[in-house]
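Chemist: Got a sequence here, can you build the structure:
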Amino acid sequence: MANKQEDQAFSVLPCTDLQADIAFYTRELHLQLLRVYPSDNPHSAELSGFGLSLLLDTRYAGAPGLLVMKSEAKSRSTLHSPSGTEIRWESPVEPFMQSFASHRTEICTLRSTPWTAGHAGTHSRDLIPSRLNGGIIASHIRIPNGGPVRDRVHYHTAGFQLLFCVQGWIQLAYEDQGPPITLRAGDCVTQPPHIRHRVLETSNGLEVIEIGTPAEHVTAIDNDMQLPTGRVDSHRLFHGQRFCHFTLESARWQPHRLPGLAAADTGVAEASAGLAGVRMLKAMGASPSYVTSHDAQLLFTYVVTGSVRINRQLLVAGDAFTLPPDDEYTIGDISSDVSLLEVSLPGTFATRI
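Modeler: Purely as a prediction, here's the structure:
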């Protein structure tokens, strides 16, 4: 009794010279030749390699194809098969971090950046519209109608990523971090490169801030892992970073580097090996306006509640501002109920007043 043949799928490429193409793919790409058909005068050949199954077919009259080879090896020049298919080499992973080009003060108000409808009923707005030449993305995301989320286990290749809860709550599971975590207003987590995670459920009216650098990065699906994993390894490193979970109720307040403010350090600077710093700020006593500057590559602030004046502009809840290094700016009119999310790259930097 013949063995049952497994189902297979092939990418079909046009072929004008079967023997020449076979020689090309086996020599240049090191693909394996599996079989030719028919034996006496073959018109097609099956090859495999790099997770790819190819069918070269002289009967197929389509346009030449394109193969993109993801390889960490040194990039090669673009090649073309004898039948015209283009072979292009690309790096499998984009840089984790991207340097920030010189940038100006960028103020983003709730009124000036309307919400844009996204997938699955979400809305979002860009808090750094310029994205600093691709260096960073800061998204304000809201989900009006919550409930269980049909999310896949996935990970990102961003060099640094932060998820901060503005209002409502969101439940997530993270690789080797124990039972699911529920973020509430004022809480945050970092998502180190390649840590597997999944969104489980959200409240109605959820709002979160998601910050990632570089602005464009890969989201990859893990079809094998189940979350939670049942393991707890809080010291595990993911590409040099530890997972960090901060809750507002556990905050320890100390005088901030700027007068009139108190700060609660989230632990992100230590967990990210100094790559980034995240602090929650609140008002602490009255302070007159003052001029200050800093030398951080990036200093981003989101107004959670209350108000603060930057230069001549009064910013209120939902507004955000990004201040470039070495430029002087004026801070004043800090309201008694102000609450700010401050994110810096790197984690520590100098301030001048």
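Chemist: Only C-alpha atoms from now on, for both contacts and neighbour counts.
Modeler: OK.
Chemist: Report how many residues lie close to residue 114.
Modeler: 12 (other C-alpha atoms under 10 Å).
Chemist: ok, and for stretch 334-344, which residues are buried?
Modeler: 334-336, 338-344 (16 or more other C-alpha atoms under 10 Å).
Chemist: what about it, start to end distance?
Modeler: End-to-end distance for stretch 334-344: 20 Å, by C-alpha to C-alpha, to the nearest Å.
Chemist: same deal with stretch 107-118?
Modeler: 23 Å.
Chemist: what residues does it touch?
Modeler: With contact meaning C-alpha atoms under 8 Å, 6 or more residues apart in numbering, stretch 107-118 is reached by 123-129, 315, 318-322.
Chemist: chain center to that stretch: distance?
Modeler: Averaging C-alpha positions (C-alpha atoms, centre = their mean, to the nearest Å) puts stretch 107-118 20 Å from its chain's average.
Chemist: and what of stretch 277-294?
Modeler: 29 Å.
Chemist: which residues in the protein form helices?
Modeler: Listed in chain order, the helices of the chain (DSSP state H) span 18-28, 268-271.
Chemist: winner for burial among these?
Modeler: helix 268-271 (a mean of 21; mean count of other C-alpha atoms under 10 Å).
Chemist: And this one, please, so the two structures can be compared:
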Amino acid sequence: MNDREIVCPNLDAALETWRGAGFRLDSIYPADDPHTAVLTREGEQVRLTSRPDASRPTSRLPPFQPGFLLARGDSSESAGRAGMLYRDLIPGRSGGRYIASLISIPNGGPVADWVHFHRIALQLIYVRSGWVRVVYENQGEPFVMRAGDLVLQPPQIRHRVLESSAGLEVVELGCPALHETLADHEMVLPNAINAERTFGGQRFLHHVAARTPWTNFHGGEARETGICDATGGLAEVRTIRGSQIDFPMHHGELVFGFVLDGSALLDFEDGFELCASDAFVIPPGASWNICDGSDDFRLLHVTSAQLG
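Modeler: Now for the predicted structure:
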């Protein structure tokens, strides 16, 4: 296949031009601030990029770099793929190991998405507010996710975002931080149901908050999601509420929190006041807890094991 790279000052404008010339989009990255895309037409391949010196995705996971991080909810957004807005929840990306984003769609309606997949080690989507209709490979008809719902997107599962409410917000977390969105031009979704299929050793999971009871969790309450079983122990995810939660020490890699609603005190080092939309990362092996949680305090809590 003939291959050439074209440096362009504006990737969106270049994409429009080349797609208008009959090229199809095969891949684009990164999702939160796209600067590079690969397009093909009849044996010809073009790599468009506005950042020719930027790192390219690889199959190797970057080394995990632990450390404390607090990302306040008033940080800026960037324009991502398919008309979505992204806010970085893990600046520094733990050395490139993890990415977490608050993704929003302000206006709602049909989403300019296509059937695609990702070569990742871990990826999950949690709905903070609004609703979104999605469809996944071998999982049946499209379904709607609402606030508190979550999906585990195992490696390379094909999927597509179809439409959303105005003001949709989701938290997306993935490993590694830099990965491609790759189009599958042949697959049509929905396709045949195969709910027991695994992808890269993981099983698709759709957690529905309204069907999940609150259970005791270290002084507070949690809605467990089943992510641990679906990932073979790679991660755990839960929604937590309460005024005082004493978190057990975690010895894996990521310890991530995102304040869905309300306020609280993060008891770590000198203490930090938390408000809605704040995110934090705690180093593994560190002691921490939540104090003075407001009546409406809700926390998305994610931990991961030591990944290969």
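Chemist: Let's have the contacts of stretch 107-118 of the first structure in CSV, adding distance to residue 292 of the first structure and neighbour count.
Modeler: Shown next, in CSV, are those (distance: C-alpha to C-alpha, whole Å; neighbours: other C-alpha atoms under 10 Å):
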residue, distance to residue 292 of the first structure, neighbour count
123, 35, 18
124, 32, 20
125, 29, 20
126, 26, 19
127, 22, 28
128, 21, 19
129, 24, 16
315, 17, 23
318, 23, 18
319, 20, 21
320, 18, 24
321, 15, 20
322, 14, 22
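Chemist: Turn the helices of the first structure into a markdown table, columns for distance to residue 154 of the first structure.
Modeler: Formatted as a markdown table, the helices of the first structure follow (distance: least, C-alpha to C-alpha, whole Å):
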| stretch | distance to residue 154 of the first structure |
| --- | --- |
| helix 18-28 | 33 |
| helix 268-271 | 21 |
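Chemist: And residue 180 of the first structure? What does it align with in the second structure?
Modeler: In the second structure, residue 180 of the first structure lines up with residue 142, judged by TM-score structural alignment.
Chemist: nearest spatial neighbour of that match, skipping sequence neighbours?
Modeler: residue 135 (4.3 Å; C-alpha to C-alpha, 6 or more residues apart in numbering).
Chemist: dump the residue contacts of that neighbour.
Modeler: Contact analysis of residue 135 of the second structure by C-alpha under 8 Å, 6+ apart lists 141-143, 159-162, 189-190.
Chemist: do residue 335 of the first structure as well
Modeler: Residue 335 of the first structure neighbours (C-alpha under 8 Å, 6+ apart): 283, 306-308.
Chemist: Trace residue 94 of the first structure over to the second structure, please.
Modeler: Counting by TM-score structural alignment, residue 94 of the first structure lines up with residue 59 in the second structure.
Chemist: what's the burial count for that match?
Modeler: Neighbour count for residue 59 of the second structure, taken as other C-alpha under 10 Å: 10.
Chemist: now residue 273 of the second structure
Modeler: By other C-alpha under 10 Å, neighbour count at residue 273 of the second structure equals 12.
Chemist: hmm, back to that, which of the contacts of residue 135 of the second structure map to contacts in the first structure?
Modeler: Retained in the first structure (both residues aligned by TM-score structural alignment, their matches' C-alpha atoms under 8 Å) from the contacts of residue 135 of the second structure: 141-143, 159-162, 189-190.
Chemist: before we move on, the earlier item: closest to residue 149 of the first structure out of the helices of the first structure?
Modeler: helix 268-271 (27.0 Å; C-alpha to C-alpha).
Chemist: What residues in the second structure pair up with that closest one?
Modeler: Per TM-score structural alignment, the counterpart of helix 268-271 of the first structure in the second structure is residues 227-230.
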